[in-house]
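Asker: predicted model follows, preceded by the sequence.
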Amino acid sequence: MTTAVKIRSSRGCWTCRLRRKKCDEGKPICSECSTLELTCHFSDAKPDWMDGGEREKQMAQEFKQMVKDQATKRRERKWAQMEDAAALPITVADRPSPPKQASVDVDHTLAYVYQTWPIIWTGSPHRTAKFPYSRSSGHTNQSDSDDDRDEDEADRELNQAMLYIDYVFPFLSPFYRPQLSESGRGWLLVLLMKNKALFHTALSLASYFTAVVMADWDPGRHEDCKAHNWSELQKQQGLGIKALQRDLERVNERGVARSLKSSVHCLESIVQALYFEVAVANTQNWQVHLDGASVLFGQIIQTHANVGEKPWFSVLASMSPGNLAKDLGNGRHPWAPSQAAFRFMTASLIWNDIIASTALERAPSLQQFHAELLEGPNPALQTEEFVGRPNWVVLLISEIAALDAWKKGMKASGLFCIIDLVQRASIIEQRLQSGIAELDHSPIDYPTNRADRLTGEAFAALGVEALHDFDKLHTTPSHSLSAKIWAQAAMIYLRVVVSGLQPCQPEIRASVAHIISLFRALPSPLCLRTLVWPYAVAGCLATPDEEPFFRELVNAMGVLQIFGAVKEAFSVMSTVWEHRACTNPDTWDIASCFKVLGHTSLLV
């Protein structure tokens, strides 16, 4: 059996001969040296450094270093060009307007929303973005050292992607555990491989999560690893933002009506960016992401839905023709990756929109979709499977937010009537009481093997090692326990909407005490990450005697209290406690509390 041998020219430049590269013998500079910006040594006489000894080895090392240095300079030049291009306003090209069912121009709206989108990250990475498997794109004029370095970088990115899938995503969405009959979570891997903006944002989250966890490891050690993770966070965030801006520009050029797949990818990327802002407790951009995603989601449904009673479902069906029965609602089904991703992103967006409305003093922007997605005996989505809250609780929180917005609108117009408010609130309260009564008759569905249940003290002793096995350590509250906490928090929210911030009101005192008792039943302090809004609502109404409980609960999370909105929630309630003496019930409510830090807090 013969072995193929790479033939090199004996008349090529001495640079290529030394580097053992094939030379095309182009003069005065061969293409290899031109591409890598190296000195091309063409001469009949053999250079004196080609002595087969130490000088030749030294020169080979110098060329190797030159390849690295020039590659860095090329990439920085390209990065600067990318930054300049991304800084340009997103414009809408002249084109025939596609038919639309409403007057809202989503293209112009998105251009406005993201035209001045601030880029937090201001660093300068030493390479251009490498998406997994992008090395197969056909570029063959790189050196072996470049290829090796790019391969190493791609390997690191793939490793970070798996950290995101194995640890970060389960930490952010612990209730989401789709069964095999629903095709599992494979769609997440597909999405990471195909959506560049989402991929980089996920890697940034993975880097941040790792950096947070490592902060609790051996003080004074692993400093290089910690610094690398912080650097990687900034770099990947910048790459994700720029990739999303380019994707949005392409959607703007074509129009949402002509690009379902691209529009959905942009939606997924924006929702992921929203996840990032909440995870890193950034208070500046989350509303930009939420508004942009809501506008885009509405236009996707508006322009791509078939005429009928289930517009969202018709868009879902169109993503995989033949894979979905027309009359199939929620339930076990082997979803295509695009469908599973769309379902998850829709549920996440709907939920974020509802919680945001409690702070923004407005009805949820996507409330028009609640009837199809959340209501009825067979809704399109069961939020309990995605965020751990049953649909009826989610819908009632949405209705209370809408009631709060109605009350403030009536007061502003001078048409407010307290009798109307009480009547509207009593209807919601009756439904809440009915749901709570039903929950009280159902036991908390703890796992059967409770022997290894962790107390707060035991978890604090274990530290971050408890992350290594979510199921074994039961770091997710049961669905019934979660529902009870959320229902009691909704009751507090409703009473504050009606009567203002009155911590001493007997009904509010009873609900706060009940929530505290339910929090004590949590299997682990890490469960608090799924209960941020109830924690904040109850905490803002806590008495001085109850303050230590809320403080100890967040402290028991250790370093992970800063990953997500838990720390933000505690800052909110702490500031409310400081202003307790001046919280007039006529002017203070839950929305006021969520703005007490000088910005609007999204506590999901």
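Answerer: Received the coordinates, thanks.
Asker: from here on, contacts and neighbour counts on C-alpha atoms
Answerer: Will do.
Asker: what are the buried residues along the top helix by length along the chain?
Answerer: With secondary structure taken from DSSP state H, the chain has its longest helix at helix 54-87. For helix 54-87, burial by neighbour count (16 or more other CA atoms under 10 Å) applies to 56, 59-60, 63, 66-68, 71-72, 74-76, 79, 82, 86-87.
Asker: tell me how far whichever helix or strand comes after that helix lies from the chain's centre.
Answerer: Counting by DSSP states H and E, the next helix or strand C-terminal to helix 54-87 is helix 106-115. Relative to its parent chain, helix 106-115 has a centroid offset of 21 Å by CA atoms, centre = their mean, to the nearest Å.
Asker: which helices and strands sit right next to helix 106-115?
Answerer: Judged by 3 or more CA pairs under 8 Å, 6 or more residues apart in numbering; DSSP states H and E, helix 106-115 is in contact with helix 223-254, helix 286-304.
Asker: take the one below as the second:
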Amino acid sequence: MEMDLTFYEVKDISDSDSDRTLPKNLREASTVVLQSIENDAAERYSENSSMQSQRGSDCSLPSDDTHNATPIPFGRSETLAANYYIEYGIPFLYPCYRSNPIQGGKSWILDMAMNNPLLRQVIVCQGSYFFGLIGSWADNNALYETAVTQMSQGATILTQGPDVFISTGIQDRLPEAVHTMTAIMQMQRFSAATQRFSKCQSYLDIARTIFKAVLGTATYGLENPRSSFEAVIDRLGPGSHIVPSQIFPVSSPDQAGFRFSTILLIFDDIIASTVRNEKPTLYEYIPSILGHKDDPYPPIDFSGVVGCRNWVLVQIAEISMLKAWKYQCKRAGIIDHEERVRRVTEIRKALELYLYDLKKEVKTIKSGEDMMPEIFITETLQTISIQTSLITQVWCHAALLYLSLVAEDDGPSGIPKQVHVGNIIALLYLEISPKTRIRTMAWPFYVAGCLSQPERRWSMRETVAMLQPLNAFGTIQLAFDIMESVWQNGGAKPNASEDDLSDWFTNTDNVTALLV
């Protein structure tokens, strides 16, 4: 069916006899879009009985390989909503995301959506949500509830868990598994960014399980996670070439989607570990897949999605490992002080050296050869490189703060800690641009804020004041609310466990304030 456009009605100021299509009521419009999306999908899916039967019991495509499946084109209303997702949803949810135009840009999202009903539903429902928010950020609960309800329709995996999906055999359904993992991470990010945190942990659990199962299809297993990851990437190919020249190789949509979703999943897994006395759940995969500091070609590049380079996140994972080891030693009543000092010193020296290199890098970055003419890009490669270095510095300072807490070097007001707090505040307030990128730095923002001294807190408030409307930065707002509570408590933590960041949380679900 065609989308009902009767809610569009406004006179053209240059010609009183002609009508133009502009919305009278954006919230009414978004509701119509959602209803039209549902009707569009129902009509087209009913044309394919096999797919319709699958949708009744599963969240994904039929079991045959999606490379050979016939893509279902978008209807008119779905095209509108998908466009809003690409144009407004992606920058909102992933402000540091830089899709490589030579690698096909964001086309992988639309391609995957045409091959997977759950991902399609997620994208068009989120797109209609952002469509409805263009007019106002106030009172968006109804929009959110409508979008989430429709995103979850028919998604058995959300109610019965990933075992239902995996038990049918993932070896021959690899693209389908990747599509589903991508859809789940999109839902997780949307829920966190819109301050609906209750389901975020369950989304992460499902995505972790699928990720492990996908890598488990490779013969290398945990003995060589990097080789397993690369083997899966190969199986998700081949890519294509830009026509007519056929000279630029382009990753397949499944390859691009799997890399993107893996970055989000591992990133969240690492940061979530900082508020637990456990190692990151995916730790066995992290060092191998993310690579070492000087690794020229890691399988995935975090800086292109979350702004921070891989190596700093590996060190945060190592600090969480150290904290988990220390916690187990305390429980056993045996603490190896020499081993603790050795590990703390090794991590600290590595981070401090890397931070020194980052500061030099900003001063020496020179404009390189652009990938394409500057008229097609919003930032030069030089600006992108500088901002990546600055964002990574923020994370490096936060990692050193986290290490100091775990090592129990001194109290929150100690000089070493306050140096890092001051640097984080200065970078966020003065250097990071545009300020929307702060959305990806809720964890450093939170750590620095909780440890900041009174004379520095005005800068934190000023930084938050630049993020308007604040309810569009849900995780930053929640982190700031927690910081304000800590400040009102005189900077003291609720209990005496100095190294446990979770002591600053009033609700364990709020860990998601650090993730986006």
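Answerer: Thanks, I have the structure now. Just so you know, these numbers come straight off a predicted model, no measurement behind them.
Asker: just give the TM-score of the two.
Answerer: TM-score of the superposed chains, computed with TM-score structural alignment, normalised by the length of structure 2, equals 0.75; 430 aligned residues with a CA RMSD of 3.3 Å.
Asker: quick check: the farthest pair among the buried residues of helix 54-87 of structure 1?
Answerer: E56 and A87 (46.5 Å; CA to CA).
Asker: which residues sit against stretch 401-418 of structure 2?
Answerer: Contacts to stretch 401-418 of structure 2, defined as CA atoms under 8 Å, 6 or more residues apart in numbering, come from residues 316, 319, 322-323, 340, 344, 348, 420-421, 447-448, 451-453, 498-500.
Asker: the residues you listed in helices, which ones?
Answerer: 316, 319, 322-323, 340, 344, 348, 420-421, 447-448, 451.
Asker: out of the residues you listed, flag the one nearest to F74 of structure 2.
Answerer: Nearest member of these to F74 of structure 2, counting by CA to CA, is I316, at 41.7 Å.
Asker: which one in structure 1 is aligned with that closest one?
Answerer: For I316 of structure 2, the aligned position in structure 1 is I397, judged by TM-score structural alignment.
Asker: check contacts around its match.
Answerer: By CA under 8 Å, 6+ apart, the contact set of I397 of structure 1 is 354, 490.
Asker: do the same with V113 of structure 1
Answerer: With CA under 8 Å, 6+ apart, V113 of structure 1 has these contacts: 288, 291-292.
Asker: state the distance from the alignment partner in structure 1 of I334 of structure 2 to V67 of structure 1.
Answerer: With the correspondence set by TM-score structural alignment, I334 of structure 2 lines up against L415 in structure 1. Separation of L415 of structure 1 from V67 of structure 1 (CA to CA, to the nearest Å): 74 Å.
Asker: which helix or which strand is home to the residue most central in space within structure 1?
Answerer: Centroid-nearest residue in structure 1: Y275, 2.5 Å away (criterion: CA atoms, centre = their mean). Per DSSP H and E: Y275 of structure 1 is located in helix 260-279.
Asker: one more: R495 of structure 1?
Answerer: Assigned by DSSP H and E, R495 of structure 1 belongs to helix 479-499.
Asker: trace that helix over to structure 2 and give me the residue numbers.
Answerer: Under TM-score structural alignment, the match for helix 479-499 of structure 1 is residues 388-408.
Asker: circling back to that earlier point, what kind of secondary structure is the match of I334 of structure 2 in?
Answerer: Of the three states, L415 of structure 1 takes coil under DSSP: H, G, I helix; E, B strand; the rest coil.
Asker: so what's S261 of structure 2 closest to, chain neighbours aside?
Answerer: T182 (5.5 Å; CA to CA, 6 or more residues apart in numbering).
Asker: so who does that neighbour touch?
Answerer: T182 of structure 2 neighbours (CA under 8 Å, 6+ apart): 119, 257-258, 261.
Asker: so what does A279 of structure 1 match up with in structure 2?
Answerer: A279 of structure 1 maps onto A193 in structure 2, by TM-score structural alignment.
Asker: err, S294 of structure 1, not the other one
Answerer: Using TM-score structural alignment, the partner of S294 of structure 1 in structure 2 is R208.
Asker: same deal with P337 of structure 1?
Answerer: For P337 of structure 1, the residue aligned by TM-score structural alignment is P253.
Asker: tally of neighbours for its match?
Answerer: P253 of structure 2 has 26 neighbours, counted by other CA atoms under 10 Å.
Asker: for it, give its distance to P298 of structure 2.
Answerer: 19 Å.
Asker: just W395 of structure 2 next, same as before
Answerer: With CA to CA as the criterion, W395 of structure 2 and P298 of structure 2 are 19 Å apart.
Asker: and these two? Which one has more around it.
Answerer: Shown here are W395 of structure 2 and P298; by other CA under 10 Å, W395 has more neighbours (24 against 16).
Asker: can you verify D17 of structure 2 is assigned to a strand?
Answerer: Yes - applying three-state DSSP, one finds D17 of structure 2 inside a strand.
Asker: give the contact list for it.
Answerer: K11.
Asker: what does the one 3 residues further on give?
Answerer: R20 of structure 2 makes contacts with 8-12, as judged by CA under 8 Å, 6+ apart.
Asker: same question, R246 of structure 1
Answerer: Taking CA under 8 Å, 6+ apart, one finds A86 in contact with R246 of structure 1.
Asker: try A492 of structure 2
Answerer: Shown in contact with A492 of structure 2 (CA under 8 Å, 6+ apart): V486.
Asker: so it sits in a helix?
Answerer: No - using three-state DSSP, the secondary structure at A492 of structure 2 is coil, not a helix.
Asker: can you tell me what F445 of structure 2 aligns to in structure 1?
Answerer: By TM-score structural alignment, F445 of structure 2 lines up with Y535.
Asker: how about L93 of structure 2?
Answerer: Aligning on TM-score structural alignment places L93 of structure 2 opposite L172 in structure 1.
Asker: can you state the mean residue-to-residue distance of stretch 392-405 of structure 2 versus structure 1?
Answerer: With mean CA distance after the TM-score superposition for structure 1, stretch 392-405 of structure 2 departs from structure 1 by a mean of 0.8 Å once superposed.
Asker: re earlier: got the helices and strands packed on helix 106-115 of structure 1 as JSON lines, with distance to E385 of structure 1 columns?
Answerer: Listed next are these as JSON lines, based on distance: least, CA to CA, whole Å:
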{"stretch": "helix 223-254", "distance to E385 of structure 1": "28"}
{"stretch": "helix 286-304", "distance to E385 of structure 1": "21"}
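Asker: among those helices, which comes closest to R529 of structure 1?
Answerer: helix 286-304 (17.9 Å).
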